[in-house]
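K.L.:
Coordinates only, no sequence provided:
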């Protein structure tokens, strides 16, 4: 891949170092802040690596929306549509061909690939993107890939990437792999705090913050809420109370692919967009035109209760890593503003990272697979 056609982003400065690291050994860790461009530039930059040969690069994304968006952006950069040099595969959806050199998949797809054929024929490298999320499928996929690398494929390259990650701990897991860090983000983000009063519903606080932000700032707004119910209630509170040039768009996991893809498209010329999203919009996607992020500070995570044998969703405070990821959505294409609905002092009390899903989830599904 001729790097001259690739945009110049913060991660570009470390691409030669990363290439040298993977040429000399079979694993590496890349830590790069939100907006650095790692998701789209790293796989394209590795297409020229001598060790790639006729093999493919498999890029793992934690969510279907992120996988489709990453594949489309990389395909756009090489002047193609998905299904050519860059393709994607996930449950019930496949856009690949014999020419595909970069295959973007959701995390569960890699596990199935390894279980079907542990040698991973035709795969030269596996990249784990946004690994800090520590999803069950992501952790299981890395464990399987390490087994494949150690027993069958010492030539298989493994690269773990994240914006907020304890690189040294992951490097130890990868037998002392080099940790490469990309400093800085594409654009600065001004972080502000607007505490939600005690007793005020999160929907009311978010609606108030959105109206204030739209009046004071330019551009579109991305608002993070814990779940679909809060998104719908916030939309109700904003109905007929925003300007005629402003569209309200929901974004959560239960929407169909077309609605999700429409939510991350830029607003039409002369219009503004308010995207009400869950953590699905936290990583690996860029919504052009968004320069304001409003973070409720809440997310909804599954918790398995052994006593009842049931998994329930629990609303919890976000981690520092998640808060940083959310704020980073505002600085993707221009200088931005991130408004957090809590006191600045409360940030220090947030957990550093979201607990690994494997510690909280029902593992019976993984064992049965």
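P.N.:
Alright, I've got the coordinates. Predicted model only: the values in this text are computed from it and were never measured.

K.L.:
only C-alpha atoms for contact and neighbour calcs from this point on.
P.N.:
Noted.

K.L.:
any idea how far the closest residue in space to residue 323 that isn't next to it in sequence is from residue 249?
P.N.:
Nearest non-adjacent residue to residue 323, counting by Cα to Cα, 6 or more residues apart in numbering: residue 297, 7.1 Å away. According to Cα to Cα, to the nearest Å, residue 297 stands 20 Å off from residue 249.

K.L.:
Tell me which of those two has more neighbours.
P.N.:
Taking neighbours as other Cα atoms under 10 Å, residue 297 and residue 249 compare with residue 297 leading, 22 against 18.

K.L.:
Check the secondary structure at the spatially most distant residue from the centre of the chain for me.
P.N.:
The C-alpha centroid of the chain is most remote from residue 307, which lies 33.0 Å away (Cα atoms, centre = their mean). Recorded secondary structure, residue 307: coil (DSSP: H, G, I helix; E, B strand; the rest coil).

K.L.:
Okay, one more to line up with it:
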């Protein structure tokens, strides 16, 4: 199957041959996470390793497994991953998918990034402290120690011009592939629990539509309570969040023979494409880390999800 991003790979390669940096803008599902790193391995300037940064552990592992599958080999050989909780890599690894925190530690320990030919910052539009700091350190290393180092910022939204100005880089844009979407706002009662409203919406979706269902909830507690209310449905029920066992995460992502419902946090919002999903039920709520100036610490706050996040 041809992915949309493949059409702009020649332009991206030309940009990285002519200069050190590039910005790739490609919509969700275009294939930038799974296709770009492997496509750059054969370039004349790429004698070392390519680091692909992912914002989440689940997405990093899933991306590495998918890239390895496309290469026809098990993960841990030429394609590997490294996260805080898990790692599969070897001396043969040429593409290493790692979380932003792991990259921050690596570049602080080795500012020259010895043996690395390129760093790809995936989903840069999400803007986290680790991502921004990692990019700043990489640009600093490129300017002072490694002028041959290639840096690519990859974004699913059309804010690539800001990163292009920061990195002094051209923007390569993939049109992607889109299908018609029908949006239904069913609302919810303010006094009702979110679990009751979500369970009712999911049951309605199963009755009225075909295909698998992906439902977004703000946290693990809401997922578990919604799962309790969905007992007995005519579909396989999966949970998807960062604290799950990797085998359970893989089962939720993998397409099955039977219809399924996936109850997920925002971990499934980016860097991850789940095969078979035709229906998305969004609670409209998200749990974010917010700094409390009065307490002097960061705490999790449940708030309305932004329109950009819901669209993604």
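P.N.:
Perfect, I can see it now. Bear in mind the structure is a predicted one, so any value in this text is a computation, not a measurement.

K.L.:
Quick check: TM-score for this pair?
P.N.:
TM-score of the superposed chains, computed with TM-score structural alignment, normalised by the length of structure 2, equals 0.96; 312 aligned residues with a Cα RMSD of 1.4 Å.

K.L.:
before we move on, the earlier item: now check structure 2 for the residue matching the residue nearest to residue 323 of structure 1.
P.N.:
Following TM-score structural alignment, the counterpart assigned to residue 297 of structure 1 within structure 2 is residue 284.

K.L.:
and what of residue 77 of structure 1?
P.N.:
Per TM-score structural alignment, residue 77 of structure 1 is aligned with residue 70.

K.L.:
mean shift of whatever helix or strand its match lives in relative to structure 1?
P.N.:
Residue 70 of structure 2 belongs to helix 57-71 when assigned by DSSP states H and E. Compared with structure 1 after the fit, helix 57-71 of structure 2 shows a mean deviation of 0.6 Å (mean Cα distance after the TM-score superposition for structure 1).

K.L.:
other SSEs contacting that helix?
P.N.:
Helices and strands touching helix 57-71 of structure 2, by 3 or more Cα pairs under 8 Å, 6 or more residues apart in numbering; DSSP states H and E, are helix 32-40, strand 79-82, strand 95-99, helix 246-253.

K.L.:
what about the residue lying closest to residue 311 of structure 1 once chain neighbours are set aside, which helix or strand?
P.N.:
In space, and not counting its chain neighbours, residue 311 of structure 1 is closest to residue 304: 4.2 Å by Cα to Cα, 6+ apart. Assessed by DSSP H and E, residue 304 of structure 1 sits inside strand 298-305.

K.L.:
For residue 92 of structure 1, the count of nearby residues, please.
P.N.:
Neighbours of residue 92 of structure 1 using other Cα under 10 Å come to 5.

K.L.:
what does residue 33 of structure 2 give?
P.N.:
Neighbours of residue 33 of structure 2 (other Cα under 10 Å): 29.

K.L.:
just to revisit the earlier point, please work out how many residues are found near the residue nearest to residue 311 of structure 1.
P.N.:
With other Cα under 10 Å as criterion, residue 304 of structure 1 counts 17.

K.L.:
hang on, it packs against residue 314?
P.N.:
No - contact criterion Cα atoms under 8 Å: residue 304 of structure 1 and residue 314 do not qualify, at 10.1 Å.

K.L.:
Now do the shared contacts for these two.
P.N.:
With contacts defined as Cα atoms under 8 Å, 6 or more residues apart in numbering, no residue is adjacent to both residue 304 of structure 1 and residue 314.

K.L.:
Can you tell me how far the alignment partner in structure 1 of residue 18 of structure 2 is from residue 120 of structure 1?
P.N.:
Counting by TM-score structural alignment, residue 18 of structure 2 corresponds to residue 24 in structure 1. According to Cα to Cα, residue 24 of structure 1 stands 21 Å off from residue 120 of structure 1.
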